[in-house]
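Peer 1: This is a predicted model, with the sequence first.
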Amino acid sequence: MDHPSTIFAPASSYGRSAIAVIRISGSASGESLIRLTTGPLPPPRRLVLRSLRDPSQDVLDQALVVWMPGPGTFTGEDMVELHLHGGLAVRAAVLRALAACPGCEPAKVGEFTRRAFLNGRLDLTEAEGIADLIDAETEAQRRQALRQLDGALGRQVSEWRDRIIDLLAGVEAALDFSDEGDVDDDALDNALYDKARALRDAIAKVLDDGRCGERLREGFTVVLAGPPNAGKSTLLNALSRRDAAIVSPIAGTTRDIIEVRCDLGGLPVLLIDTAGLRDTQDPIEMEGIRRTRARIAQADLVLLLDQGDTSAVEETHPAPSPATLHIRTKADLSPPSPSSAILAVSAITGAGLDTLLDAIARRAADAVGGDNALITRERHREGLTRCRDHLDRLLEGTALPELAAEDLRLAVRALGEVAGHVGVEDILDRLFSGFCIGK
């Protein structure tokens, strides 16, 4: 794809720092470096010390520069990196000088990675791996993002796609030479269905992963629910070790959803404080309760809090599920009986908090699983599900080669959308809008 402009942007964060890095990518990268340094291009891929000058030849900085001719670069284009002193004035002056170079313009968000994708340097799943690596907050998320960046899903999808294309070629041959008697239709059908069934089973196995990859990427969701004044906000603050929620003895203080992200043993956990569940005529509180019930329905784990009034718990959450933990709060005020099986905690004294955190961590570890998840986004799951469904229709349908060929074409297209080979223009802007300017 032709890119008429050469783009530039800081690749390091804004603010005062020891070093600031500016990236340049495009056909005018080399000429821009020559203009800035008033000298010849340095040897490729070697850091050299050069003086950078503006159009009036005033020295802007003493910087390390590196010239990287394409296509063997991140974007697949000619690239330059400038390693400047990290003062705000230095960086601003160099950016102004670059803007004055012919054919150069500031990069848009994610434009470097977008060009790498469009130039075939990485597929869409690897680009998503970069986005996830930037956003990773825990060790487990970092490992999963690196697997995606390394092409774990992309390689598997490519292998499946090649196998389906081979099946499609066989069916097309049956259509093309059906009148010549050279193709054994029975043998072709048997081979086709055996291979299609093996492919279908392999894809179904990957889909049957309990959504552990998405849970790891987005965070294991824990909703604190219960009647008003059950201690939800106080417990949220104690678990997150900060004053994230307002605590008040007035019933109904919490009316909106409050979310806090935590790292439990390297696993991302999203703690959610919610409005107290009760009958009310207050329209604002009613909306809060509606949102609470919606989050309970979506939660990976519900902490159902009470102060010993089990009838209140049953009224507010009448159908506990295996994803529910009953928690007795304010144990410092009313200690539970020794025979009680319900976990008792006190946010004031800290009693039971370590036990509760261990229980949440175990549930999160079971839900997230190991580091082997291939599917990390709903987009991946939708594409693989459509591919599996087309193979199911092939296996359950008639032996007409025309229909078999169409099902295989649709299966190939579904896999192509996962890796970014076809039909992805509508998701590119959404994906790269979440990147940094210089990435």
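Peer 2: Looks like it arrived, so ask away. Numbers count the residues shown, from 1 in each chain.
Peer 1: Please count neighbours and contacts with C-alpha atoms only from this point.
Peer 2: Noted.
Peer 1: So which residues of the stretch 101-250 of the chain form strands?
Peer 2: Applying DSSP state E, counting those that start in this stretch to the stretch 101-250 of the chain gives strands spanning 104-106, 220-225.
Peer 1: closest to Ala140 out of these?
Peer 2: Nearest to Ala140, of all the strands of the stretch 101-250 of the chain, is strand 220-225, at 12.0 Å by Cα to Cα.
Peer 1: For the closest residue to Trp160 other than its chain neighbours, grab the count of nearby residues.
Peer 2: Leaving out its chain neighbours, the residue that sits closest to Trp160 by Cα to Cα, 6 or more residues apart in numbering is Leu199, at 7.2 Å. One way to gauge burial is a neighbour count; for Leu199, by other Cα atoms under 10 Å, it gives 19.
Peer 1: quick revisit: and the strands of the stretch 101-250 of the chain as TSV, adding distance to Ser321 and mean neighbour count?
Peer 2: Conversion of the strands of the stretch 101-250 of the chain to TSV gives the following (distance: least, Cα to Cα, whole Å; neighbours: other Cα atoms under 10 Å):
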stretch	distance to Ser321	mean neighbour count
strand 104-106	53	19
strand 220-225	13	27
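Peer 1: before we go on, here's another structure to hold up against the first:
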Amino acid sequence: MDTIFALASAAGKAGVAVVRLSGPAAFPIAETITGATLPPRGMSLRVLRNQIGAILDHALVLSFSAPESYTGEDIVEFQTHGSIAVIDSLLACLSDFPDARMAEPGEFTRRALENGRLDLAQVEGLADLIDAETEQQRIQAQRVFSGELGNLARSWREKLIRAAALVEVTIDFADEDVPVDVSPEVSDILESVRSDLQRQISGSGIAERIRSGFEVAIVGAPNVGKSTLLNALAGRPAALTSEYAGTTRDVIEVRMDLRGLPVTLLDTAGLRETEDKVEKMGVSLAKTRAEAADLRIFLAEPGESFDIKAGPEDIILRPKADTRKDRAGAVSGLTGEGLDELVARVQEILSARSSDVGLAIRARHRKAMETADASLGIAAEVLFRGPDHYDILAAEIRHAVLALESLVGRIHTEDLLSEIFASFCLGK
């Protein structure tokens, strides 16, 4: 296998840069550059020199021998000064070694997967951890990266293998009297695993929302202050505002961190009947996006109604509090009146929903669990038809096991891996 290298820290000027080297030639190459023998595991301050002896930099060199490393291979990391010139000179030096090459995106982590240091769910958790923008995203990604989902899948797999073994014994001794009826234990296992699966499936929608962001739509008639409210919540002029009704024709999206929760605010076109073709398209799009949003904030006068029906948790406020004598239940994006209360209410609603979050953070996870649950549902039904149908029962249990193995990457396709690792940087 090739020895690979790449910049593992952010590109550009910095105080410190990290260049990672992994593979069978990592130690020999590093020892050539440092002119010293490296410990199997440790760190030391070394002078880095290229092949003609010119000094590249003074660096802290960390060494990790296989298999106790991130990739499961020998790894050496150079912590150098973070100037672009130093980084370029070190990368050029490494590229001069015939048994070393630049890593492809995600190749370090892919080797960690192939060498059993991470499972596939942990790889996806790591990708989400790197991309995390809010506290809730960080917490969720950390749970998956720490191996919680993989441990759960392995626990389910072990139970199902036990159930399959019990069923196989009955099949193997079909012509003999089996002294013990295995159906009660098999039934208990199927029920236990299905219960866990369904709990995780039900929480997967919220987990995916935390990962991608909740959508909160601001809905109302034209010129009631929707864009002004969006700008106030975003803390910047994201949407164009004017005194003319129908200024907003498209859905404007602003992504923000709302007290630790990822939220995308949607400023929609004013809801009204219009003959303007472009505005009519904007109103239609506004309805579609608002209906699909996780939460809606209606700016409406008492008794005012729209084609979009408010849900039980949707927030209904009166617009333009700054122009009213009675300001109860009103909000103003212009003066900020009622803004803190609105943010607190949105955060409270979305936080309550997040309390049921599961570990399945991607559609792939949910689909694998749903496949396993469906197979176990059939298995539970077949179980009570008696031993004559146990071959079908065993096949359904095996199908569920395969679905769970795909969850953590015990079985996978090259296309799936290529898609996952394409989002990684070179240094990961």
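Peer 2: Yep, that arrived. Here the structure is a predicted model, which is why all the values come from computation and not from measurement.
Peer 1: ok so, going back, tabulate the strands of the stretch 101-250 of structure 1 (TSV), appending distance to Asp61 of structure 1.
Peer 2: Listed next are the strands of the stretch 101-250 of structure 1 as TSV, based on distance: least, Cα to Cα, whole Å:
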stretch	distance to Asp61 of structure 1
strand 104-106	20
strand 220-225	47
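Peer 1: Which one, of those, ends up nearest to Arg241 of structure 1?
Peer 2: The minimum distance between Arg241 of structure 1 and these falls on strand 220-225, with 15.7 Å, by Cα to Cα.
Peer 1: which secondary structure elements does the closest one contact?
Peer 2: Strand 220-225 of structure 1 sits against helix 232-240, strand 267-273, helix 283-298, strand 301-306, helix 353-368, with contacts defined as 3 or more Cα pairs under 8 Å, 6 or more residues apart in numbering; DSSP states H and E.
Peer 1: closest to Gln156 of structure 1 out of the strands of the stretch 101-250 of structure 1?
Peer 2: Comparing these by their distance to Gln156 of structure 1 (Cα to Cα), the top pick is strand 220-225, with 26.1 Å.
Peer 1: quick one on the thing from earlier: quick check: the aligned residue for the residue nearest to Trp160 of structure 1 in structure 2?
Peer 2: By TM-score structural alignment, Leu199 of structure 1 lines up with Val193 in structure 2.
Peer 1: which other helices and strands contact whichever helix in structure 2 runs longest?
Peer 2: Determined from DSSP state H, the single longest helix within structure 2 is helix 148-172. Applying 3+ Cα pairs under 8 Å, 6+ apart, one finds that helix 148-172 of structure 2 makes contact with helix 120-131, helix 183-202, helix 390-408.
Peer 1: 6 Å instead, please
Peer 2: Packing contacts for helix 148-172 of structure 2, counted by 3 or more Cα pairs under 6 Å, 6 or more residues apart in numbering; DSSP states H and E, involve helix 390-408.
Peer 1: In terms of secondary structure, what does the helix it packs on contact?
Peer 2: Looks like helix 390-408 of structure 2 contacts helix 148-172, helix 363-383 (3+ Cα pairs under 6 Å, 6+ apart).
Peer 1: In a markdown table, list the ones you listed along with mean neighbour count and distance to Pro98 of structure 2.
Peer 2: Compiled in a markdown table, these are given as follows (neighbours: other Cα atoms under 10 Å; distance: least, Cα to Cα, whole Å):
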| stretch | mean neighbour count | distance to Pro98 of structure 2 |
| --- | --- | --- |
| helix 148-172 | 18 | 38 |
| helix 363-383 | 19 | 39 |
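Peer 1: Would you format these as CSV with distance to Ala10 of structure 2 included?
Peer 2: As requested, those are exported to CSV (distance: least, Cα to Cα, whole Å):
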stretch, distance to Ala10 of structure 2
helix 148-172, 28
helix 363-383, 29
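Peer 1: Can you say which of those helices is nearest to Glu341 of structure 2?
Peer 2: Short answer: helix 363-383, nearest of those by Cα to Cα, at 34.0 Å.
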